[in-house]
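Asks: Sequence isn't available, so here's the structure alone:
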């Protein structure tokens, strides 16, 4: 995979050792060892691509360091004699500490993931830090784009799901597309125009695969898509993507009970406003269309044939958003 030879990464960051093979099939993420600034012994680290430009890479570093200083468990760039993060060619890379731990187990850990997300959304972020984060961008899609996506699904889903399951999923997707375009998206945009959607710092990729569970609890290990966005959207995105690309997760989305456990823990830190509660179904539609359909389209046929990832995709394809109701206030 490497977009840059690992020898370039070793030289740039002063690494004493680096693995040749990426830890991730989707992006360059390498185990390595380095001597931190002010230390004499090497420690285990991870080298990975981060944000795409200097402003965002440095903003991400400032944000994760602030989170860590405030007691939120997240990886942050370690101090090196070399710049960290830094550009290597046209790409920006960062060195994080390697977190030893175990992967997610739904029955034991789903409440802890809800608690962690609530803590993140509740963390106060200084204005100077917010300015370095990516801001939310509303989709620029037209109705023709929506219809083109539906046409692509009519070709894809019978092949990967079979005719009977595909028919059910296509009906759900057509219904979702109409709701999202006609009602949910306009309602959310109107609320944002009225400054009625509270914003928070988010990873914008909150899923089980991006959290490691150690003896001290869960730690976010992939914060590099972080931004400043409506917290309601990040909560809804977690519903849609929590079990995506997560080898240790069940072969499905969350159950209603798991969602209840997740949200109950989240709500210890965040009380949604009355407007947010009213717009929750719209937020679910928004993330189901924006992120859920992306996951369905992005996965190749082999992923649908995989017992774990394929089970998740088959559940997602039915768009079971009614499963994820908010408990009574």
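Replies: Cool, the structure landed. Because the structure is a prediction, the values reported are computed rather than measured. Residues are numbered from 1 along each chain as shown.

Asks: use CA for all of it now, contacts and neighbours both
Replies: OK.

Asks: tell me the helices in the stretch 201-329 of the chain, going along the chain?
Replies: 231-241, 256-266, 274-287, 293-298, 301-305, 307-317 (DSSP state H, counting those that start in this stretch).

Asks: Touching the fifth one from outside, list them.
Replies: By Cα atoms under 8 Å, 6 or more residues apart in numbering, the surrounding residues in contact with helix 301-305 are 160, 161, 309, 310, 311, 313, 314.

Asks: The last one too?
Replies: Defining contact as Cα under 8 Å, 6+ apart, one finds that helix 307-317 is touched by 161, 169, 172-173, 240, 243-247, 249-253, 292, 295-296, 303-304.

Asks: Check the longest one too.
Replies: Surrounding helix 274-287, the residues in contact under the criterion Cα under 8 Å, 6+ apart are 176, 179-180, 183-185, 187-188, 196-197, 232-233, 236-237, 239-240, 321, 326.

Asks: which of the residues you listed count as buried?
Replies: For these, a burial check counting by 16 or more other Cα atoms under 10 Å picks out 176, 179-180, 184-185, 187-188, 196-197, 232-233, 236-237, 239-240, 321.

Asks: Next, give me the two most distant ones among those residues.
Replies: Using Cα to Cα, the two most remote members of the buried ones among the contacts of helix 274-287 are 176 and 196, lying 23.8 Å apart.

Asks: Just the buried residues of the contacts of helix 307-317.
Replies: If we count by 16+ other Cα under 10 Å, the contacts of helix 307-317 have these buried: 161, 169, 173, 240, 243-246, 249-253, 292, 295-296, 303-304.

Asks: Just give the number of residues close to residue 47.
Replies: Using other Cα atoms under 10 Å, residue 47 has 27 neighbouring residues.

Asks: ok, now residue 59?
Replies: 22.

Asks: For residue 33, give me its contacts.
Replies: 15, 16, 17, 18, 42, 43, 44, 45.

Asks: excluding its backbone neighbours, what's nearest residue 246?
Replies: residue 209 (4.6 Å; Cα to Cα, 6 or more residues apart in numbering).

Asks: Look up how far residue 301 lies from the residue nearest in space to the middle of the chain.
Replies: Closest to where the C-alpha atoms of the chain average out (Cα atoms, centre = their mean) is residue 205, at 0.9 Å. To residue 301, residue 205 is 23 Å away according to Cα to Cα, to the nearest Å.

Asks: one more structure, for comparison:
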């Protein structure tokens, strides 16, 4: 489905094929009657999208700065071709730059979102169930990482990385069955999805899911600085992570079980969210900033002892 046809279905007309403002998925910035808007893919099929919108509306009603669908004269969201699209308001503000205040406020926002979760999946969001990594997949991914890194001055001990990742594969069943606390969450809490207005405002909630709480927190630890030019090139430092938790813990008290399994949760999320990024997104390696981030992520997953949940 062309971008022109997608925009037309929502009542926006353009003489030329629109250019996405995001390289990995169609995200179009358009001019509405009164303000600028964003048209993007959301969850599919439409029934799932509507459950997502009910969830985000509830967050907004409870004081969370989060985008919800713009009121239009036609359905929003709606299915167009093989995908479902939604129109959100374009949020004006500043992007994250790594200031201490920004880190604390981001942690506060995620904590408030987690604290609002019901103990049951009342919005029927998709349940996280990625516990099927295998030895062959990890072995192939490490080979791809080695190939991707080879043209650059990148420090990596592939043997040690492979050994570690294979250990993580063996932990999956334990993590799946240990009784971790699940929550509803937008599950893509990264700096590139926040606009400071001046408080942080979440602009991309479309990956919302029912997921172990510490998996969502581990994603923030590992990839908060990913894909944002105004963010530092490195992952959170241990001190920055403590600042993030300072904000987060204003609303959330983690369980003893979560504290015990935190290290394994970080390792599992590396398998799920970072391994494929390093293995399959070859073009990222041409970016020096991304290579610096990858080096830092490998260091964390090889030794995460400086990134605890407790002071």
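Replies: Alright, I've got the coordinates. On a predicted model such as this, the values are computed, not experimentally measured, just so you know.

Asks: sorry, back to before: filter the contacts of residue 33 of structure 1 down to just the ones in strands.
Replies: 15, 16, 17, 18, 43, 44, 45 (DSSP state E).

Asks: dump the residue contacts of the corresponding residue of structure 1 for residue 220 of structure 2.
Replies: Under the alignment (TM-score structural alignment), residue 220 of structure 2 pairs with residue 238 in structure 1. Applying Cα under 8 Å, 6+ apart to residue 238 of structure 1 gives the contacts 205, 206, 207.

Asks: With residue 52 of structure 2 instead?
Replies: 43, 123, 125, 206, 208.

Asks: do the same with residue 150 of structure 1
Replies: So residue 150 of structure 1 contacts 170, 173, 174 (Cα under 8 Å, 6+ apart).

Asks: Check residue 199 of structure 2 too.
Replies: So residue 199 of structure 2 contacts residue 105 (Cα under 8 Å, 6+ apart).

Asks: For it, give its distance to residue 115 of structure 2.
Replies: Taken as Cα to Cα, the span from residue 199 of structure 2 to residue 115 of structure 2 is 18 Å.

Asks: Equivalent analysis for residue 146 of structure 2, please.
Replies: Distance from residue 146 of structure 2 to residue 115 of structure 2, by Cα to Cα: 41 Å.

Asks: Report the separation between the aligned residue in structure 2 for residue 112 of structure 1 and residue 237 of structure 2.
Replies: Residue correspondence to structure 2 (TM-score structural alignment): residue 112 of structure 1 is matched to residue 105. Separation of residue 105 of structure 2 from residue 237 of structure 2 (Cα to Cα) stands at 17 Å.

Asks: And for residue 193 of structure 2?
Replies: 20 Å.

Asks: Among those two, which residue is more densely surrounded?
Replies: residue 193 (18 against 14).

Asks: show me what contacts the more buried one?
Replies: Residue 193 of structure 2 neighbours (Cα under 8 Å, 6+ apart): 202, 203, 204.

Asks: of those residues, which stay in contact in structure 1?
Replies: Counting by both residues aligned by TM-score structural alignment, their matches' Cα atoms under 8 Å, the members of the contacts of residue 193 of structure 2 that carry over to structure 1 are 202, 203, 204.

Asks: Between these, identify the one with the most neighbours.
Replies: residue 202 (25 neighbours).

Asks: Under the alignment, what does residue 196 of structure 2 map to in structure 1?
Replies: Match for residue 196 of structure 2 (TM-score structural alignment): residue 213.

Asks: could you measure its match against residue 130 of structure 1, distance?
Replies: 28 Å.

Asks: repeat for residue 114 of structure 1
Replies: From residue 114 of structure 1 across to residue 130 of structure 1, the span is 23 Å (Cα to Cα).

Asks: Looking at the two, which one has more neighbours?
Replies: The neighbour comparison of residue 114 of structure 1 against residue 130 (other Cα under 10 Å) goes to residue 114, with 25 against 18.

Asks: That one reaches residue 262, doesn't it?
Replies: Yes. At 4.3 Å, residue 114 of structure 1 counts as touching residue 262 under the criterion of Cα atoms under 8 Å.

Asks: what comes up buried for the helix ranked longest in structure 1?
Replies: Secondary structure of structure 1 per DSSP state H: the longest helix is helix 143-161. For helix 143-161 of structure 1, burial by neighbour count (16+ other Cα under 10 Å) applies to 146, 149, 150, 153, 156, 157, 158, 160, 161.

Asks: average distance between it and structure 2?
Replies: Its aligned residues in structure 2 lie a mean 2.9 Å from helix 143-161 of structure 1 after superposition (mean Cα distance after the TM-score superposition for structure 1).

Asks: and the angle for that helix with helix 307-317?
Replies: Here helix 143-161 of structure 1 runs at an angle of 140 degrees relative to helix 307-317 (axes from the mean of the first three to the mean of the last three Cα atoms, to 10 degrees).

Asks: so how far is helix 143-161 of structure 1 off the chain centroid?
Replies: Relative to the mean C-alpha coordinate of its chain, helix 143-161 of structure 1 is positioned 24 Å out (Cα atoms, centre = their mean, to the nearest Å).

Asks: ok so, going back, tally up the residues packed near the residue nearest to residue 246 of structure 1, please.
Replies: Other residues close to residue 209 of structure 1 by other Cα under 10 Å number 21.
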